[in-house]
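Undergrad: no sequence for this one, just the structure:
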């Protein structure tokens, strides 16, 4: 039997990716789509202004879009995927949870709240048990689970591999982030063409805080954040998709490039439908990974790395992930698969 799924904010860039991923999914069936009040009542085809590089799925194109309220959606839902703007999601997502819905959200609100699981299934699946704490503290029957920021999720799997074998003391990262990370209307062509923007508002703080929560330990009551020092500088560049990052790591234990590569290549994936066979692929070529060449590896769900070299305190490497697949919609779907597997739906 299919898991009945709704999508909040279904007409936006990440919402469209969610529809693209969920429509052919063997475990989920789309049964509700929501958007703003101005789009409610229209068919999804009319409301979405479809911009994904594959045709709009025929079996959802004529579905009627509803308002984004618990009262407007069907009661026949097992899970809701949210791609709402954080300012909207801050109030709307808890309202759905209070109404009994389980929400897997890509929105940035509540990611670092003490009782909200922030989860990458291949890295910290045990954090999902924070749902029991959340339900006790908030008194709702639903649940709210978050995936991290698209830049955070690019570096965390490689960092998790390093942490497991050698420990993390300090992480410094400089990002080269694609324009799709800002949404369709986020960066004007006049601003980004022949240019690079050396600041993305709020992005550094997200990377610095979310990574420490993801790499922390859940003790049954709360997540003890990892104590590594994390510093980020985030830059927007004129690529369409794929966030490339330069990462410097000071490790607790002495290591070398070969050991780091082995740790990354052998770091396990998860037994979920959307998890890639190889969570981290490491290139021998120091000029890889590159966004245009490597962002869609294993349907855009693999994190690629390269340029691994020793430093005085540890290692430096480059890593890349598709920001709207592994870093957004695909991450939410993975969390939905984990919720289903662990019996939370």
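TA: The structure has been received and is ready for your questions. None of these values were measured; they are calculated from a predicted model.

Undergrad: CA only for contacts and neighbour counts going forward, please
TA: Noted.

Undergrad: number of nearby residues for residue 214?
TA: Residues near residue 214, counting by other CA atoms under 10 Å, number 29.

Undergrad: quick one: contacts for it?
TA: Residue 214 makes contacts with 118-120, 123-124, 156, 225, as judged by CA atoms under 8 Å, 6 or more residues apart in numbering.

Undergrad: what about 7 Å?
TA: 118-119, 124 (CA atoms under 7 Å, 6 or more residues apart in numbering).

Undergrad: here comes the other one, which I'd like you to weigh against the first:
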């Protein structure tokens, strides 16, 4: 299938391109970036570009929208421009997006394949209600993606309440998001809008799907911080459950592997248990798609644990590629 990557020169866009190199199902034919980048070879703009794409000429968004001659689109554009762009493209082709513009639409899934694959059925409502040939599938905020993968195997114990404190890598802020002077020797206990996303996206992802999505019945409270780590978000999670023991929870983590039989090209074991998860040691596990859980202990109101994962892969581009693979395997594209 012919694919395009929008925002191909940004941090998430570069990750998309790297992950799609040599992909057996999706062949990148078009790389889209700003007007000032249009007409240049991708290798000129991104020196570390895979050989497969170094000579590919970058096109502008306006030119691409006039004739989007591809079978699917991966979007790494900012949310500020993504809304209308995604809707225009979805009239004709599937859009798998990292942007938040449509995450909260009732008929658009926030998809984490190992957690809520049944939410893909919402694309049928999109096509029916909006008259589209394509559709929009979003992936969540990076911290939410890592958190919900760790929460998924615990649903069988009845989740009542989740509290999480994140320690987020600087790459989550993009190339120009933080100055070296701001983050060096520092922890910044505020990431604008991040806590709302974690609290609300997690509950949408972990909801039941009937004709529409039925709200999850537990609460999520978050505090988000930025720390001087290059890649890899780490989260301290405190969870109250209806039942369960330390041994049962650890077994749930270690046995969680729900999509193995689908044989998706990018699929990796979603969770590995390691007593002391650390981003520098564990963020590349499973090519960046595996989250590492550890420090599982009892706490005053239930249990606590630590989870770490790669924010650009599991939390962004890699999640979107998995979403597209799942959609293809299940016959939506």
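TA: Nice, thanks for sending it over. Keep in mind that this is a model prediction, so the values were computed, not measured.

Undergrad: about what we covered before: how about the contacts of residue 214 of structure 1 in TSV, adding distance to residue 343 of structure 1?
TA: Output for the contacts of residue 214 of structure 1, formatted as TSV (distance: CA to CA, whole Å):
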residue	distance to residue 343 of structure 1
118	18
119	16
124	17
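
Undergrad: just these now: which is nearest residue 340 of structure 1?
TA: residue 119 (14.1 Å; CA to CA).

Undergrad: in structure 2, what sits opposite the closest one in the alignment?
TA: Using TM-score structural alignment as the criterion, the counterpart of residue 119 of structure 1 in structure 2 is residue 111.

Undergrad: what's the spacing between the closest residue to that match other than its chain neighbours and residue 5 of structure 2?
TA: Here the nearest residue to residue 111 of structure 2 in space, its sequence neighbours aside, is residue 139; by CA to CA, 6 or more residues apart in numbering that works out to 5.2 Å. With distances taken as CA to CA, to the nearest Å, residue 139 of structure 2 is found 15 Å from residue 5 of structure 2.

Undergrad: likewise for residue 242 of structure 2?
TA: Taking CA to CA, one finds residue 242 of structure 2 at 43 Å from residue 5 of structure 2.

Undergrad: show me where the stretch 201-333 of structure 2 has its helices.
TA: With helices called from DSSP state H, counting those that start in this stretch, the stretch 201-333 of structure 2 shows them at 246-255, 279-282, 318-329.

Undergrad: what range does the second one cover in structure 1?
TA: Pointing back at helix 279-282 of structure 2 there. So helix 279-282 of structure 2 sits over residues 291-294 in structure 1, by TM-score structural alignment.

Undergrad: quick one: contacts of that stretch?
TA: 241-242, 244.

Undergrad: ok so, going back, name the stretch among the helices of the stretch 201-333 of structure 2 that sits most buried.
TA: Comparing those by mean neighbour count (mean count of other CA atoms under 10 Å), helix 318-329 ranks first with a mean of 23.

Undergrad: check the fit of that one onto structure 1 and give the mean distance.
TA: Following superposition, helix 318-329 of structure 2 is found to deviate from structure 1 by 0.7 Å on average (mean CA distance after the TM-score superposition for structure 1).

Undergrad: any idea which element residue 144 of structure 1 lies in?
TA: According to DSSP states H and E, residue 144 of structure 1 maps onto strand 143-146.

Undergrad: now do stretch 113-126 of structure 2: distance to the chain's middle.
TA: The chain centroid and the centroid of stretch 113-126 of structure 2 are separated by 15 Å under CA atoms, centre = their mean, to the nearest Å.

Undergrad: start and end of it, how far apart?
TA: End-to-end distance of stretch 113-126 of structure 2: 19 Å, with CA to CA as the criterion.

Undergrad: how about that stretch: buried residues?
TA: 113-117, 119-126 (16 or more other CA atoms under 10 Å).

Undergrad: closest to residue 225 of structure 2 out of these?
TA: Scanning the buried residues of stretch 113-126 of structure 2 for proximity to residue 225 of structure 2, where the rule is CA to CA, the winner is residue 115, at 24.9 Å.

Undergrad: got the contact list for the closest one?
TA: Counting by CA under 7 Å, 6+ apart, residue 115 of structure 2 has contacts 149, 152.

Undergrad: about what we covered before: and which of the contacts of stretch 291-294 of structure 1 is nearest residue 276 of structure 1?
TA: residue 242 (16.7 Å).

Undergrad: list the contacts for the closest one?
TA: Contacts for residue 242 of structure 1 (CA under 7 Å, 6+ apart) come out as 177-178, 291, 295, 320-323.

Undergrad: export those to JSON lines and tack on distance to residue 170 of structure 1?
TA: Formatted as JSON lines, the contacts of residue 242 of structure 1 follow (distance: CA to CA, whole Å):
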{"residue": "177", "distance to residue 170 of structure 1": "22"}
{"residue": "178", "distance to residue 170 of structure 1": "25"}
{"residue": "291", "distance to residue 170 of structure 1": "26"}
{"residue": "295", "distance to residue 170 of structure 1": "27"}
{"residue": "320", "distance to residue 170 of structure 1": "20"}
{"residue": "321", "distance to residue 170 of structure 1": "22"}
{"residue": "322", "distance to residue 170 of structure 1": "25"}
{"residue": "323", "distance to residue 170 of structure 1": "24"}
